[in-house]
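Colleague: predicted model and sequence follow; I will ask about them next.
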Amino acid sequence: MILVGVIFFGLLALGMPVGFILGVAGVVGILDMGGGRFLTMVPDRFFAGLDLFPFLAMPFFILAGEIMNKTGITDQIVKFADSLVGWLRGGMAHTNFAASIMFAGITGAATAEAAAFGNTLVPAMVKSGYTKPFSCAVVAAGSIIGPTIPPSTLMIIYGSIMGVSIAGMFAAGILPGLLIGAACMGMIAIFGKRWNLPKSDRRPSLRLIATTFRGSFLALLLPVFILGSILGGWATPTEAAAIAVAYALFLGAAVYRKLSWPDLYHTLVRTTMITGVIFVIIASATILGWWMTYNQIPQLIAKGFLSISSNPAVIIGMIVVLLLFIGLFMDINATLIIMAPVLGPLTLAIGMDPIHAGIVIVLALNISLMTPPVGACLFVLASVCKEKIENITRSLWPFILAEVTVLLLVAYWPAVTLSVPRALGF
């Protein structure tokens, strides 16, 4: 057990890709456990980790988002959001969060949203008088709304490996996602004057709202199709994801006429690359997860937590702190696959609803997408916008605090998470 830990953290410190680290650590653990005769189990565990039908939804949702970005459909959503809140102080920052909420219903990938808005909103904000670090921080803070409001790849992974209703998870993510957007927009409204954020001279216009809404109406229907079909019980998440791709293709090629064959090729390549990375991590983490289960590590950790305190409030706090800490250093997909089976029995032991526990875990990991040193959205924005990560982080802390506050609210007030799925019968 100690050997596996040394190898895992040693390779992590050396900068090896996390998918390979998980695989190597898992294989070493299996060798230490039973010698060469156990190695025949590695290929079986590797492919068994991916042999889940709901996982097919992930590449479809990612592809739908890539098509929306490539064809400029995302820009239509941004224009509509800007017509609603762009006239406020810090209007373009408000626009980012409003657009993030709308865009969240299309794709569950935060990095895709960070890349899209980093290419469009950040230059526009800088041109309007915002500093580049602050502009990048706003986009990073808004990007985690994507995998919180459904569809969400993390929710698909959690629901698949833990046997929790994915549709129920999707329903439970709606209110927390809206609260994150509201909390960050509240920060801008409260501190906008102190931060000297620009204020537009443009007054709100019903004509402009109507015009931009008409231009974005077909794009805004996509989240309605996705969520309506899943929550209404007419389609599984995988089937809804395939419908989303078909609809995005129709909009890009037939309605907006901005999707060429080369564009389609590039979106397919990018989707394959993103999906490939996620699937390697999932498969490799399955090997390590099997080793942990064999050695009853989840039970030992749960027993250790309960030995500190049996108070559910204290244990929930420890779970949140643990996930935020691990998220500072590890990929969120790997963290979820390793920690979900560990924390699942613990949350059941203290009486948490499985859907509530899943949302708390997913939201905590989503926040780690924008925390240094390995926050994926930070790296995307640093690359796209040519800005240093440390500069972005300095402007990001107020939003991190706001989102952690929402996380604690969700963790300690189950009704925030469970009211919508309960109303829908989950």
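Modeller: Everything's here; your move.

Colleague: use CA for all of it now, contacts and neighbours both
Modeller: Fine.

Colleague: how about residue 92: what's its closest non-neighbour residue?
Modeller: Nearest non-adjacent residue to residue 92, counting by CA to CA, 6 or more residues apart in numbering: residue 86, 5.5 Å away.

Colleague: okay, pairing it with this:
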Amino acid sequence: MTILILFGSFILLMLLGLPIGIALGSASILTILSLPFLSLEFFTLGLISGLNSFTLLAVILFTLAGNLMSQGGISDRLLKVAYAFFGNTKGGLGTVTIIACLFFAAISGTGSATVAAIGLAMIPAMVKNGYDKPYAGAMVATAGGLGVMIPPSVVMIVYAVTAGVSVTSMFIAGIVPGLVVAAILIIYNLFQSKQFDSKKQHFDTSWGAKLTAINDAKLSLLMPILVLGGIYSGVVTPTESAAVAAVFGFVLSVFVYKELSIKRVPKIILESALLVSSVLIIVGASVAFGRIMALENVPTIIANFVINLTENKILILLSINLLLLIVGTFLETLAAIVILTPILLPVVVQLNVDPVHFGIVMIVNLAIGFVTPPLGANLFMAAQVGNIKYEHLSRAVIPWIIAMLFALMLITFIPTISLLFLS
């Protein structure tokens, strides 16, 4: 009965259109009120303990750093580097776009910021050079998912907090899978590029141009090295590295490149705070929600139920992937992480799946949800920045989703891809 109240009220509140964090908290409160042995202090303590996390500071700081970078001229310089190296290759503009998303993902930590920063520059450029507009928008929307796969990633931090694993391990594990996804997207674009580039623009790709672009962007390129190198070397924690990224992004954008007015910084801070606040509400409310599930032994019951249905590891992982793909079409990524991790992690642990590897599998699944209609967040962002009709974009993204599914299968069933640098 308790579980019926918990999940029933949560689903009902979601259908009524309440924000996910509010729906989680309200469902938890309703369930607590129905239990005589619990009081609202249980919810309050869960909310406080969920937010009282040093690691979660990294979410706030990386979000701020990403906003500063996207508006401070850093993305433009990264694009020039990509143009200098890949601009005149077959399918060059598509390759430039995906590589630029890869670069920006390594400093932004979010998918939507990557789509906005790269899409504003690259969608018009691709269309000008003969690319179909929905195809270009679908490419940017899909490649924007690299923002949560390549470290530093806000989603990785939230998974690490929820699953009780190391943030540093998650960051290390995300490098190769992110590169694999990027490579598959580039290969797909190369096969499609023969029908585009009909008005191919010539870029200066001489070694002089390459060196000039690298020199101009050297401080931008230094940022991921500084942030990730500090983490992997043990000099700073992931949270401290987020602070380094925010300060470095501020100094670079305001005082070095001088493309961001210091008067705009308070507005950026406010925008970042509003963006992060919804994330923190979800995380805090999910703790009480998860504790009620733990009291009712829900994760163990579900794990035993799945294992009793079949002990075939491949079938179980395929089923979990299917569940995550479906959930990703209608549930916000961070909410899916904090709700489903306590339920699914015990299942895969019984199958001897490494929790870090499973975290990468979850994140890739939910990144596909970014571009899966009807509620793909990256699709909406790409449609907005590229001035593309959503229904046209939804059709154009289907082949890209298939390419992502191929990458997902590789990452799911070849754990070495995620655990290569952790073994």
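Modeller: Looks like it arrived, so ask away. Bear in mind the structure is a predicted one, so any value in this text is a computation, not a measurement.

Colleague: give me the TM-score for this pair.
Modeller: Remark: TM-score between the superposed chains equals 0.95 [TM-score structural alignment, normalised by the length of structure 2]; 421 aligned residues with a CA RMSD of 1.7 Å.

Colleague: re earlier: the residue nearest to residue 92 of structure 1: neighbouring residues, count only.
Modeller: 24 (other CA atoms under 10 Å).

Colleague: quick check: it touching residue 95?
Modeller: Yes - with contact defined as CA atoms under 8 Å, residue 86 of structure 1 reaches residue 95; the gap is 5.8 Å.

Colleague: quick one, longest helix in structure 2?
Modeller: helix 265-295 (DSSP state H).

Colleague: by how much does the following helix or strand past that helix deviate from structure 1 on average?
Modeller: Where DSSP states H and E defines the elements, the next helix or strand beyond helix 265-295 of structure 2 is helix 298-309. Taken against structure 1, helix 298-309 of structure 2 registers an average deviation of 1.3 Å after superposition, with mean CA distance after the TM-score superposition for structure 1.

Colleague: helices or strands up against helix 298-309 of structure 2?
Modeller: Counting contacts by 3 or more CA pairs under 8 Å, 6 or more residues apart in numbering; DSSP states H and E, helix 298-309 of structure 2 is packed against helix 333-350.

Colleague: sorry, back to before: how about the contacts made by the residue nearest to residue 92 of structure 1?
Modeller: 92, 94-95, 200 (CA atoms under 8 Å, 6 or more residues apart in numbering).

Colleague: make it 10 Å
Modeller: Residues near residue 86 of structure 1 by CA atoms under 10 Å, 6 or more residues apart in numbering: 79-80, 92-96, 98, 199-204.

Colleague: just to revisit the earlier point, where do the contact lists of residue 86 and residue 95 of structure 1 overlap?
Modeller: 79-80.

Colleague: which position in structure 1 aligns with residue 127 of structure 2?
Modeller: When structure 1 is aligned by TM-score structural alignment, residue 127 of structure 2 is paired with residue 126.

Colleague: its match reaches residue 132, doesn't it?
Modeller: Yes - using CA atoms under 10 Å, residue 126 of structure 1 is in contact with residue 132, at 5.7 Å.

Colleague: in terms of contact, does residue 22 of structure 2 touch residue 278 like I think?
Modeller: Yes - between residue 22 of structure 2 and residue 278 there is a contact under CA under 10 Å: 9.5 Å.

Colleague: residues contacting the residue nearest in space to the middle of structure 2?
Modeller: Geometric centre of structure 2, nearest residue: residue 148, 2.3 Å, by CA atoms, centre = their mean. Residue 148 of structure 2 sits next to 105-106, 108-112, 114, 154-156, 174, 178, 333, 360, 363-364, 366-367 when contact means CA under 10 Å, 6+ apart.

Colleague: still on that earlier bit, what about the match of residue 127 of structure 2, how many neighbours?
Modeller: For residue 126 of structure 1, using other CA under 10 Å, the count is 15.

Colleague: cool, residue 402 of structure 2 as well?
Modeller: Neighbours of residue 402 of structure 2 (other CA under 10 Å): 12.

Colleague: the one 5 residues further on now?
Modeller: A total of 20 residues lie near residue 407 of structure 2 under the criterion other CA under 10 Å.

Colleague: not including adjacent chain positions, what is the nearest residue to it?
Modeller: For residue 407 of structure 2, ignoring the flanking residues on the chain, the nearest one in space by CA to CA, 6+ apart is residue 181 at 5.8 Å.

Colleague: and the one you found, what helix or strand is that in?
Modeller: If you go by DSSP H and E, residue 181 of structure 2 is part of helix 167-192.

Colleague: likewise residue 198 of structure 2?
Modeller: Under the criterion of DSSP H and E, residue 198 of structure 2 resides outside all helices and strands.

Colleague: my read: it touches residue 93, true?
Modeller: No - Residue 198 of structure 2 lies out of contact with residue 93 (CA under 10 Å); the separation is 11.7 Å.

Colleague: can you show me the helices along the stretch 301-423 of structure 2?
Modeller: Counting by DSSP state H, counting those that start in this stretch, the stretch 301-423 of structure 2 has helices at residues 313-328, 333-350, 355-369, 377-386, 390-396, 398-413, 416-419.

Colleague: under the alignment, what does residue 4 of structure 2 map to in structure 1?
Modeller: Using TM-score structural alignment, the equivalent of residue 4 of structure 2 in structure 1 is residue 2.

Colleague: give me the number of residues near that match?
Modeller: 8.

Colleague: residues contacting residue 395 of structure 1?
Modeller: Applying CA under 10 Å, 6+ apart to residue 395 of structure 1 gives the contacts 131-138.

Colleague: which of those ranks first by neighbour count?
Modeller: Counting by other CA under 10 Å, top hit in the contacts of residue 395 of structure 1: residue 136 with 33 neighbours.
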